[in-house]
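[1] predicted model follows, preceded by the sequence.
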Amino acid sequence: MSPRQRDRVRSLIADADTPIDAQTVAAALSVHVTTARFHLNNLVEEGSAVAVGLPPVGVGRPRVGYRLVVAPPIDDLMLMLIARLGATPEEREELAAEVGHAWAAKHLPTTDLGPDVLPDPVVLAETILTRLGFRITDVVSAFGQHEISLCGCPLEELEKDLPEVARGVVRGLLEATLAAGSATLSSHYAVQVRPAPGGACELRLNLSQVAEASSSH
């Protein structure tokens, strides 16, 4: 497959509303499925796409789907503009959290399963983070508390120059995701984001049960 054909694969994924598998790509481009899978995997390795699990068709193993990484462009001018949005790091983080809420709203359905149903907060977090191009590196759960380690590569430039903005965006993203998952879920968990020790673009995301939620069980 030539570079131009590789661009056609990328465009095919970008135009799809949901993740598509190698069979779909192969049929659309009239190539062998092995060829389609080879170039899809290359897109994943270069960071242009992510692989997600898809339900099987009929009886069989789960399929692998692919979607493009959504990476907002950040350059020097944009960084300078963002830096002026707040007078202090704390103000910038809160403003960034509002942006995170809006970002989540564009990529998550606003469905409420009802007050008596609480979805798994880790599953919700992993779903939106993976969808937006973050890479989960570790998950530790104990006694209702969850710590998720992730590579913040989509916000790498922000993390490097304006770390409080990167943290605010991720926090707002997760707060909105929990609220979308259930009307009561966001009141059960507090979201905290901090840099991982020694990680260039690594972040630690904590989902901690709040006291009111813990005492009600």
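    Now that the structure is in, tell me what you want to look at.
[2] use CA for all of it now, contacts and neighbours both
    Will do.
[3] now the most centrally placed residue in the chain: how far from V169?
    Centroid-nearest residue in the chain, with C-alpha atoms, centre = their mean: L129, separated by 1.6 Å. Using C-alpha to C-alpha, to the nearest Å, we find L129 at a distance of 12 Å from V169.
[4] ok, structure two:
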Amino acid sequence: MTTRATVLQILRDAPEPLPIAEVAARAGVHVNTVRFHLEALTDSGLVEQLRAEPTGPGRPATLVRAVAAMDRTGPRTYLPLAQLLLDDVAAGPRPKEHARRAGRRWGRRVAEEVYADHPEPVDGLIDALGELEFAPERTSSTELELHHCPFLELTTPTGGLVCAIHLGLMQGVLDGAGSDVRVERLDPFVRPDLCCARLSAAS
């Protein structure tokens, strides 16, 4: 068990809030180490801090206790869920069109955040793709190279629905920017380690 998990378990097992020094003693680690982990657990909503009742002069002690909540930092298994949803789209009419539309909606939401910092549309698209772990590289005014696919396990050798979603995502980001540049197509796996997005020149 990690130190952070140990700290959380100590608090979950405690019938009442504990002083930080007591948590450190029970965990067998330095109090500053416990403070570090408590800060992260508090940010995750798993722990809350409160003041002890004053017992005399001076600042009341800080107490900590676990919050009844699922651990948002714990293991995740999204792959089966994603595959289930893709299978459902694939079974319906015009699945690639459906997937691309979903991607465009996603892209427009992404654009709302991206273009606060990037007035140039393609720069904003590159930044968005980088944040999503596509490892983009602009090689010309009409081409973006994508050196990683964060959804690789769900793709097919010819791309499939995942690539349709990705194409729609890029189109939606540029739509959200009001850009004249368009992503005309996405060529999946032009090499085993590379996909290419083809852009239209700005009018």
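    Looks like it came in fine. Just so it is clear, the structure is predicted and the values come from calculations on it, not from any experiment.
[5] hmm, back to that, from what I can see the residue nearest to the centre of the first structure touches T137, true?
    No: counting by C-alpha atoms under 8 Å, L129 of the first structure stays clear of T137, with 11.6 Å between them.
[6] contacting residues for the alignment partner in the first structure of R185 of the second structure?
    Under the alignment (TM-score structural alignment), R185 of the second structure pairs with Q192 in the first structure. Taking C-alpha atoms under 8 Å, 6 or more residues apart in numbering, we find Q192 of the first structure in contact with 171, 205-207.
[7] of those, closest to A87 of the first structure?
    R171 (19.7 Å; C-alpha to C-alpha).
[8] ok, average deviation of the longest helix seen in the second structure from the first structure?
    Of all the elements of type helix in the second structure, the one with the most residues (DSSP state H) is helix 95-114. Following the fit onto the first structure, the mean deviation recorded for helix 95-114 of the second structure is 2.6 Å by mean C-alpha distance after the TM-score superposition for the first structure.
[9] buried ones in stretch 97-104 of the first structure?
    97-101, 103-104 (16 or more other C-alpha atoms under 10 Å).
[10] check stretch 171-182 of the second structure too.
    171-177, 181-182.
[11] return the member of those residues nearest to A40 of the second structure.
    Nearest member of these to A40 of the second structure, counting by C-alpha to C-alpha, is V173, at 32.4 Å.
[12] I figured the closest one hits A111, correct?
    Yes: in this structure, V173 of the second structure is within contact of A111 by C-alpha under 8 Å, at 4.9 Å.
[13] would you say L63 of the second structure is within a strand?
    Yes: under DSSP: H, G, I helix; E, B strand; the rest coil, L63 of the second structure sits within a strand.
[14] could you find the closest non-adjacent residue to it?
    Counting by C-alpha to C-alpha, 6 or more residues apart in numbering, L63 of the second structure lies nearest to P19, which is 4.5 Å off, once chain neighbours are set aside.
[15] quick check: the one you found vs T62 of the second structure, distance?
    Counting by C-alpha to C-alpha - P19 of the second structure and T62 of the second structure are separated by 6 Å.
[16] what number of residues lie near the residue lying closest to A14 of the first structure once chain neighbours are set aside?
    Nearest residue to A14 of the first structure, sequence neighbours excluded (C-alpha to C-alpha, 6+ apart): L68, at 6.0 Å. By other C-alpha atoms under 10 Å, 23 other residues sit near L68 of the first structure.
[17] cool, G152 of the first structure as well?
    25.
[18] same check on R94 of the second structure?
    R94 of the second structure has 10 neighbours, counted by other C-alpha under 10 Å.
[19] now do the contacts for the counterpart of it in the first structure.
    Per TM-score structural alignment, the equivalent position to R94 of the second structure in the first structure is E91. Counting by C-alpha under 8 Å, 6+ apart, E91 of the first structure touches no other residue.
[20] gap between E91 of the first structure and A190 of the first structure?
    For E91 of the first structure relative to A190 of the first structure (C-alpha to C-alpha), the value is 19 Å.
[21] likewise for S149 of the first structure?
    Taken as C-alpha to C-alpha, the span from S149 of the first structure to A190 of the first structure is 16 Å.
[22] higher neighbour count, these two?
    S149 (21 against 18).
[23] ignoring the adjacent residues along the chain, who's closest to E133 of the second structure?
    P150 (6.1 Å).
[24] how about the buried residues of stretch 171-182 of the second structure in a markdown table, adding distance to I10 of the second structure?
    Below are these laid out as a markdown table (distance: C-alpha to C-alpha, whole Å):
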| residue | distance to I10 of the second structure |
| --- | --- |
| Q171 | 49 |
| G172 | 47 |
| V173 | 46 |
| L174 | 49 |
| D175 | 50 |
| G176 | 48 |
| A177 | 49 |
| V181 | 56 |
| R182 | 55 |
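[25] tell me which of the residues you listed fall in helices.
    171-177.
[26] now do the strands in the second structure.
    Along the second structure, counting by DSSP state E, strands occupy 18-19, 47-51, 62-66, 136-140, 143-146, 182-191, 194-200.
[27] report the angle between the fourth one and strand 194-200.
    By that I understand strand 136-140 of the second structure. 50 degrees (axes from the mean of the first three to the mean of the last three C-alpha atoms, to 10 degrees).
[28] distance to A82 of the second structure for the strands of the second structure - can I get that in TSV?
    Shown next, in TSV, are the strands of the second structure (distance: least, C-alpha to C-alpha, whole Å):
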stretch	distance to A82 of the second structure
strand 18-19	41
strand 47-51	31
strand 62-66	32
strand 136-140	23
strand 143-146	21
strand 182-191	20
strand 194-200	21
